[in-house]
Each structure stands twice: as structure tokens, then as C-alpha cells.
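1. sequence and computational prediction follow.
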Amino acid sequence: KKKKKKKKKKGKMPERRKLKDGSHEDSVLSLAWNWEYRNVLASGSADKTIKLWDLEKLLCVNTLRHHTDKVQSISWNPAESQVLASGGFDRRIHLSDLRSGAENSVRWELQADVESLIWDVHDPTSFLVSCEDGVVAKYDTRLGGGSKPLWSVQAHDKPCCDLSLCPNPAAKGLLATGSMDKTVKLWDMNNLKLSSTLKMGTAVEDMQVGCCWVGDYVVSLSLSGNINFLDLGAGSVRTQVMGHTKSLVTVAADCFESGDRFFTSSYEGKVCEWDASAGCKGAAMVHTNMPVSMRVAEGGKKLHSCGFDDTFRVTSLPLSGGSTAIETRKLESLPKDSCYSKSTETSCLLYEKKVELVKGSTGGGGVFCSLDLTQECSSCAISPNGSLVAVGTKQGKVLVYALSNGALAQDKTLERHRGEVTAMRFSHDGSMLATGDSNREVLVWDCGSGEVKKSRMVYHSSKITCLSWSPSNDTICSGSVDSNVIMWPLDLPSSKRTTLTLAHQEGVKGLEYISDTKVVSVGTDACCKIWTKQ
């Protein structure tokens, strides 16, 4: 008899986020809160539907299926709270009076896909629409469905992504438009004349995808995620709020530097420079793929980083967009980690089975020492004076090498971890080494004796991803895949730890002390957070 083959058990699929009954089946492209019934929210989706939600009951109470393509824009009438206008990629505008039934609507046909639709706040019987062909038009609902526009203008050469009317009655007729042509324009709709144009840049990320009035000024949104406060009268940007729009992977800071400056990088290679009190001060695309590690170097004048684009880069500070000076060295393979010694200005680069020491910038002394390793490695650290290099292995060992006469020689092997050593950091005085593993444990070692100085730090529930020492070397901070940050005082038992629960929803990717009382953390939720010790 033939033996029956045993079926292989399939790995358990991760659970999908549970959605409310009646939820959209594709991307949500637009939202509109009802101004009178504050518990009612309308949503337009790429699944071609509009849904009405009762937020008190968390229920979908109605679904409108008027459109045959993506619903790009929706808006409640400012005078009649049960009248909803919608525009979509089916080149149609639908006007729905929910008092007469959700299945009924009045329709207008357009020549291009709808990008944005708004009601005229000064004349609620009419609405304005911007389209993919750059045309902006105004319609009067009293003329009925299918009626011609009251007027139309070729506002932009490329899609007009958004438009906004000035709500001030004294400035009735002022219209702001933003476009993929990278401009924001101000129009006098009383005379159908262009008043001013502000060019926001030349790069793809300078496309203007949103705009609205705030007082007497216009705020626009760039494709990069930058929020721009504009003075269209003066033709200038008053203030620009920058940051990340994608998952953050690393953070760098020098806690002994004056001020609260730190740097963050996201997985597409963008680096932002921050001031803890003033926000983002600058940004630049430093890598073309996910950065692995980043350190403030050369007296705070440079950033040393390596990434999955197989490069080691030295970036001049401050960051200044496309004009930022970046030196690049192509690496021989994918880097696993990197670290930096301030006193010797040496970067340590770790590959899977090799470690390199690089002196100064890429154009400086270059690699002056390298060592092939026999074990697969995943993390590294270099002591502040550059005399010791520690390497964490996938087998749970910490290999400590001493640097002498330009060569690395193994000094100690530290064995206590029960999983891959995923993070490590020397204390600022070089006397201690903190290590974390995939089995959620943090250990602190005495560098002189090689003995464990502090243990039982096992209160994370998943892999340790990052470590940082306080400037006074009396506290070690750890971040984990479990979304938590924990502060461990060395002179107190582990039960006296401070836990920042759910610091980052999808996991903590990096953290740094910027002072004895402030810690910066980053995560895959695209947020950087500053924590202050009370």
C-alpha cells in the first residue's frame, strides 16, 4: 500500500485588522463631516461608493452607489445639511438630497476626472470643481443637472488637485488653487483674473496636492508631506512644517552637544534635522534605500550612515535639501550595523561576517582595519576612545576585540544571551557595554572584567531593537518590537523600571538620549516622540 503523504502545515497567517461591518473595500479617498449632525461622517472610496457613518454607534447607516469609478471628493452643503455633493474619476458630479432617498441624485457630466469639489460658502446654491485637465468651473444647482457651468478657467497646465475659497466676506471671490504643476495660485473670481502665482519648487515632491485658507493666509500641502504657510500677496512662504511621511528606522543625536538637536531617517532614505523645541529645521534625501544606522560625527558637523543601498555616506550639516553635500562610498555588500567613536572619529561598519574600521570621511583615510569573522553577526558597537569593538552574533555571543597598532585582536567572548544579539551600545565613559537580544533580554557588562553587571532586564515581550545610555551613564533605555520603551536605572532593581507603554504602535526602531531628562524615540508609525523624565 502506498503511504499517504502528510500535508505540510501552513504557517499561521497574521490576523487582518478587523473592520466594522459595511466598511469600504478599497482606499478611502475623501471624508466630509456633517456640520449640523456632528455624529455623521461621509466617506468616499476607490471602491466607487460613498458611505454614511453614525460615529456614536460606529455603524455604516447608508451606502450611495451613484458613481462608476473612484469617488475622489465629497462635500456637505453649508446651508442644507442633508445635501451631499460628490465627484469622481467617472467624470461625474452627483448631488444627493438624502431627504428624498439615497438612491436619488442629480448628475453633471464633465470633460475630465474630478480632483476636488467645494461649495461656495458665500452662495450655497453653487459649487466649484477642479479637474485633472487643470480646469476650474462653477455650477449653479438651481439650473438643474446637466446644466453648463456659470464660468470655467484653465487654472493650471496639469491636474488641479485642490481649491479653497476665502471664507472672509470682505474678501469674497478670492480662490486659491494647488496643482501638480508645483504652483499655488490666487484668483479673483469676481473678475475671473489671476492675482498671483507662487512656484513651490521643481522636484516631483513639490507638487501641491492640497490647499486651504487659515485666516488671511493660504496653507498648502506638498506631495513630500510639507505643510506650507503662504503669503500669496508677497509671493513667499512664511513658514514650512516638514517631517516624515513614511516609517522611521533610525535616530541619531549627540547628548553632549549644546541644544536639543537630533536626526531621524525613514525607510526610503530621507533624513530630517530637528530641534526639540522648534521642530524640523531641514531635510535631505541621503540614501536611496533604507538606512541601517546613523550617527552624529566629526564634532556635530557631519552625519555618518550606512544603508541597504550598500553605501556608507558622510552628510554635511545642516541639512539643506538637494544642495546638501553628501560623500558616498560604495560598500562591498549589505551592511548589518554601524557605530562611531567620537574621540578617534572612527566609524565601525559591520557586514554579516566582516567588520571594517573607517577613519574620518569617505574621502579621508578610508578603511584602515578590517577583520573577517567566522560567525554570522547582526550588531556592533565601538567604545568612545576607539580601543574596543564589540560584535553581536546570531548565536547569542558577544565578541569583544581590542584595537592595537591598526589591527583587531579578540579580547573576550561574553556568553549569557539566549538569542541573537540584536542591539548593543557602550556607555559614554567606556566602562560598560549594554546588549539586547531577540529573546527580549537586556544585559549590562563590565568592560574590564567581562562580568555581567546588571541582569534580569526581561520585561519586554519581544525582540530588543535599540539601546541608549543617559549622559550620566546611570540609566539604560531600551526599545522593542513590542512597541514599548523601558528605562532601567542601574542603581535600582529591574522592578523599579519606567515603562512607556505603546510608545510606537508598530514597534520601536530607534531611540537616543538628548539630555539626562529627555529621550527621543522613533517607530514604524512614522512618528518621532520626545519623552521628558519628571
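-> That came in fine, so what should we check first?
2. CA only for contacts and neighbour counts going forward, please
-> OK.
3. what's the nearest residue to residue 452 if we skip its chain neighbours?
-> Distances taken as CA to CA, 6 or more residues apart in numbering place residue 445 nearest to residue 452, at 4.4 Å, with adjacent residues excluded.
4. helix or strand: which one has the one you found?
-> strand 442-446 (DSSP states H and E).
5. by contact count, what packs against that strand?
-> strand 432-437, strand 452-457 (3 or more CA pairs under 8 Å, 6 or more residues apart in numbering; DSSP states H and E).
6. just the buried residues of the first one, please?
-> The neighbour-count criterion (16 or more other CA atoms under 10 Å) identifies 432-437 as the buried residues of strand 432-437.
7. picking up where we left off before, what residues are up against the residue nearest to residue 452?
-> By CA atoms under 8 Å, 6 or more residues apart in numbering, the contact list for residue 445 reads 432-434, 451-454.
8. tell me the one of the residues you listed nearest residue 212?
-> residue 434 (49.4 Å; CA to CA).
9. ok, back up a step: tell me the two of the contacts of residue 445 that are most distant?
-> Maximum pairwise distance in the contacts of residue 445, criterion CA to CA, is 11.8 Å, between 434 and 451.
10. what distance separates the strand holding residue 445 from the centre of its chain?
-> Taking the mean of its C-alpha atoms, strand 442-446 sits 32 Å from the chain's own mean (CA atoms, centre = their mean, to the nearest Å).
11. what angle separates that strand from strand 452-457?
-> Comparing the axes of strand 442-446 and strand 452-457 via axes from the mean of the first three to the mean of the last three CA atoms, to 10 degrees yields an angle of 170 degrees.
12. next up, a second structure to put side by side with the first:
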Amino acid sequence: MSFVQKSYFAPTPVTARGRPVRLSADAKGESVVYASGKSIVVRSLAEPEKAWEYRGHTAATTVARMSPSGYYVASGDVTGKVRVWDAVGEEHLAKGEYQPMAGSVSDIAWDHESQRLLAVGDGKDGFGHFFTYDSGNSVGSMMGHSKVINACALRQSRPFRAVTCSDDGTCVFYHGAPYRYAAVLGEHTGFVFDVKYAPSDEYFVTVGADRRIFLYDGKSGALVRQVAAGCAEPHTGSIFAVAWSPDSRLLVTSSGDRTCKFWDVSADALVATVAIGGGSAAPEHQQVGNLWAGDRVVSLSLSGDLNYLSVDSASPVRVITGHQKAITAAALAHPQTLYTASYDGRLCTWDFAGAPGTAAAVGGPTGGARVEGAAASGDLVALGCLDDALRFARAGAVAAASAVALPAGPRSVALDAAGATVVAALQDDGVVVVSGGKVVRADVGGAPRAVAVSADGLVAVGFEDCSVRLFTLAGSALTATGAQVAGHIRAITTLAFSPDGALLASGDAGGKIVVARAPSGEEVTTRWGSHTARIFGIGWSPDGAHAASASLDGNVIVWSVDAPQRKIVIRGAHRDGAATACFVDNDTVVSTGADAAVKVWSITHF
């Protein structure tokens, strides 16, 4: 058996309220580059479903910038490390790793020769450093700031110039190279969040928490003017990001007031306003980053959504959504619609029956709570939410008034074949049966941790004491059959019946999987034991011949029932843990994980 990664559906950028986020483009303006977890994502702007990731960092990443030559990327993380790596080779080999500061890297800038770098952020001994990309040798000194530097920009032609902006309310202008302090620019009256040189290098512009935009001469650093100072419709919230049009004629600003505005620099006037979120006052629509690449303008919402903007449209012309936090639950509904839920309570669907690749946000009253368990029957999906509620979704939306109150938050949920009854293991060590909106406690004893329901109504319950016990389901009553599955020495974490209900796979906290016959509990194999950490999810192929498992060790493994010794190990499928794995068809596995990504694997069986 062998595998190949068929698709990588990227997570959205990680954001933080009240802080700017850096988006950048490749040299040709075809892709957006951003930080997500411990990875750097490079994603096509024309076809966002096409993306790839760089995984060289060992800590959470913060920013990435591609060199003007297009050959290298410089990326930073929360520990103050900057890695320079190959953007064109398949292996993305590292060219160097440097430690320009002791704290988180906020921004990075390349010079036009793709030789010198400026990295800024937080630190004990300084807030930034000028250095060469290949050796790390210093090419300047940084001074003038007393607090964390938020952004930086290097002039892309001679004479060399640099600008930085900071939480201390000032910008500092540098001559180079080597770069040296020239002047402090003190026009802003609050945090200064972003600075950008125009593509023509004639000007640079700064924006900040005081909601003002200042234009400066690109060579001298002298103030030209405040942009549109008398505008009747200014931003009413902090401006977190600014970007220039390729012809240096227009600016786009992104603000916490949930709008983006286009400005004509030569006319010194507001051109257009784009409202994000349809007038909603929800914080998730605050705009914290932006990018102007070729003819595409993109602004980033606090929720992680990438909004495609146009001067001619009062609302985004396209919105790319997805997850920015670890995916905690997933379920595949008919016809091949994957529901995914992340740690922050966001719900998305992925259509594998059509042309998958970009997510669609699930509508309806989702509650915003983390989904701990999900199960599907036909086109119906049951969602166990940690606000002590069970919700139901169909056709990409949570049904109105579908919430059923539970005595406690769920650990695991299972849905019967008819979609009429849900069995849930709860955080209070109980099991409930939910049918017709009624919740009935079932006396199963012990401390249940996982549940599953077979096609013919057999219920399996896994316990903290390492046992798996079988029950029959009649109405809202669970009756023990007396059958048990042996072979585990760690707490049971997940259960899954094969599609025909003939086999039961149980995974535990130690990484072991046992396959047993249903309803007898007779052992089929205990040789599925290659994981080294907790099993989070198991999914069966439609023909019941194979199963895929997802583990905290980050691996996804495809197993064979007839040949237990044969397996496909997808090592490092998801950083910091794989959460779920399911078969779209007998030869295709979809996995999710703590990296907030959805990955599709093409499987070749022996």
C-alpha cells in the first residue's frame, strides 16, 4: 500500500484582537503568504484551494516575506527566530537561521537586491536588527524606539532607506546601507501599526490607532501631509494595515471599524468604502491586515476570513473562510459533505462531491461553543457542543431551534442509522440517549469516554477502565448484552463500527487499536498498534476492508482488516496531532488536525 497527498486545504491566518497581522505576496503577485500555527502557508490568490506549507519552524510563526527575487522566504516566530529558506525547491531547504531579537518577530522586510533583511518585533536588548540573509552579518544599527516595533519597510531603490513604526507612537527613519538612525517621525498620537513604501519609492505611508494616515517623502522622510485630513467619512476605529496599488496611485486601509477604504493619493480624497460583515457589529469582522497584489486586493478579518475587495463594490466580491484554530471534530455526511469544527467553535463544510477546496461557513444558530463530537447519518449531522447542547445541521446550516439541552458537555456523540436517536457520553461521566428532543440518562456504570452506534442499532461504550461494553438500543433504553471487547490497557478514547456493523474498532489513550466482531466482542486483531499516542479518531472505508486512524502523534495510519501487518503510515500528517480521519471513498482519506488544515490522501492498496 502507498499514499500521495492529493490536496492541502490550508488554514486561514491566525489573528489576535487589537494587533495587526502581516500578509505578503510572492514576487509575481500570484500567491498570498502568511503565518498559521507553526507553519507558513503559501496560497494561490486566483485558486485559493491550491496551497502548500513550510514546516521548518518549531514555534508558532508570526510573519513571512518573500524576497523580490522570488527565490527565498524569510519567516519569523514568537521566539525571535528568523529562518530564510528556499521558496522554489520542493524540499524548501533552509539557507540560514538567525536570532535577531529575544521576543516575537512582528515584521520582516527585504531590500530590493534580496540581500539585506530587517526584522523587527519585541526583545530585551532591542526591537530589531539589520542583517544579510546568507550570513547574518549586521548591516546597520537600530535605535530610537522604546517599545515593541510593529512594522518595517525598506525602500526598493537607491538611495537605501528604512522606516519602522512602534507602540511608542513614533516612526523612525534610517539612511543606509549600512543603515543608521536619521530622524524620529512623531506625527501620530497613538500606536503606529503599519508602514509601507509605495512601489515607486517616491513616498511611504503610516497608519495607526489614532485613525490617521500620514504621507512622507520616500528619500528625505519629510512629512508631506495627512491623507484626506478633512474627509467626511474617516475611519472610526484603529487602522491596522495599509497597502499601495501597483501604480502607487491608490491606498487601501483596513480598520477595526469593520471597513476598508480606498484613497486617491494625488487627489487626496476618499474613493470608496467597503463594509465587511454586512453591517454586523461582531468583533470577528474587524479588519487586521491587508494586501494589494497585482489586480487583487485582500483584507483579513479577525475571524481569519480573507476578503477580496474591489473599488467598485461596497462589499467583498469573494470571501475565503476556513479554520484558524485546531480542528476538534469532523463528520462526513451524504453526499460527501465534510463538516469540520474547530476549537473556537467555528463550523465549516467541504463539498467532496463537487469541486472541493474552499470551505463554506455553516450558518444558523451554532452557539459559538467548541464542538467536542460530531456524527453523521445520511445528510444529518449531530454536533455535541461544550455549552451543554446538542445541535443538528443539514444542508450546510444548523437547524433553527434544534438545540437540545444536555446535563453536561459531551465527550463523544453517535447517531443511529435512521438519524432519529443520538447517544452521547458526557463530561459528568454519564451517558444519555436523545430522541425526539427528549434526553434520557442511561445507567451504564463506570466512567464512559466514547460511544458508537452500529447500522443495526448496537451501541458500544468505551470506559476509563479500559473496557468496551456492548448494549442494545430500544427506544431510549440501553440494555447490556454482556459482551465486552478485551485487549486494552489504557482508557478508551474513540470507537467506530464498520459500515455494515459487523466490526468494531476501539482506540485508546496509549495508541492501540483493537478490532472485534459485533455483537460478540470476539477479537479479530490487536495488531493495529503503531501509534505512539492517544487515538483521536477512526474512520472505516465504505467496503469495510480498511480503516484509517488519527492520533496525537500527528500520524494517520491506514489499516487492512485481512492483512493486519500491512499498513500505510502517513507520518507527520498534521503538526501537533491528527484529530480525525475518514474515507470519502475506498481509495481516498480526508484527515484534519491541530494545524487547522484539511488534507486529502490518495491511497493505493496492495
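-> Now that the structure is in, tell me what you want to look at. The structure presented is a predicted model; accordingly, all values stated were derived computationally and were not measured.
13. once they're superposed, tell me the TM-score.
-> Superposed pair, TM-score by TM-score structural alignment, normalised by the length of the first structure: 0.87. Supporting alignment: 496 aligned residues with a CA RMSD of 2.4 Å.
14. circling back: quick one: the strand holding residue 445 of the first structure aligns where in the second structure?
-> Strand 442-446 of the first structure lines up with residues 513-517 of the second structure when matched by TM-score structural alignment.
15. check the mean deviation of that stretch from the first structure.
-> Its aligned residues in the first structure lie a mean 0.8 Å from stretch 513-517 of the second structure after superposition (mean CA distance after the TM-score superposition for the first structure).
16. list the buried ones in the strand holding residue 445 of the first structure?
-> Within strand 442-446 of the first structure, the residues scored as buried using 16+ other CA under 10 Å are 442-445.
17. one more: stretch 220-227 of the second structure?
-> Within stretch 220-227 of the second structure, the residues that count as buried by 16+ other CA under 10 Å are 221, 223, 226-227.
18. do the same with stretch 169-177 of the second structure
-> Quick answer for stretch 169-177 of the second structure (16+ other CA under 10 Å): 169-176.
19. repeat that for stretch 587-597 of the second structure.
-> Across stretch 587-597 of the second structure, burial judged by 16+ other CA under 10 Å covers 588-597.
20. now those residues in CSV, with distance to residue 443 of the second structure?
-> Compiled in CSV, those are given as follows (distance: CA to CA, whole Å):
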residue, distance to residue 443 of the second structure
588, 39
589, 36
590, 35
591, 34
592, 33
593, 33
594, 34
595, 37
596, 36
597, 38
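21. among those residues, which are in strands?
-> Of these, the ones assigned to strands by DSSP state E are 588-593.
22. what segments of the stretch 351-500 of the second structure are helices?
-> In the stretch 351-500 of the second structure, no segments count as helices under DSSP state H, counting those that start in this stretch.
23. pretty sure residue 284 of the second structure is in a strand, no?
-> No: remark: residue 284 of the second structure does not belong to a strand; assigned using DSSP: H, G, I helix; E, B strand; the rest coil, it is helix.
24. give the aligned equivalent of it in the first structure.
-> When the first structure is aligned by TM-score structural alignment, residue 284 of the second structure is paired with residue 205.
25. how close does its match sit to residue 141 of the first structure?
-> 36 Å (CA to CA, to the nearest Å).
26. likewise for residue 467 of the first structure?
-> Between residue 467 of the first structure and residue 141 of the first structure the distance is 61 Å, computed by CA to CA.
27. higher neighbour count, those two?
-> Set residue 467 of the first structure next to residue 141 and count neighbours by other CA atoms under 10 Å: residue 467 wins out with 27 against 17.
28. what's near enough to touch that one?
-> 423-425, 434-436, 476-479, 510-512.
29. sorry, back to before: reformat the buried residues of stretch 220-227 of the second structure as CSV; add secondary structure and distance to residue 389 of the second structure.
-> Below are those laid out as CSV (DSSP: H, G, I helix; E, B strand; the rest coil; distance: CA to CA, whole Å):
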residue, secondary structure, distance to residue 389 of the second structure
221, coil, 58
223, strand, 57
226, strand, 52
227, coil, 50
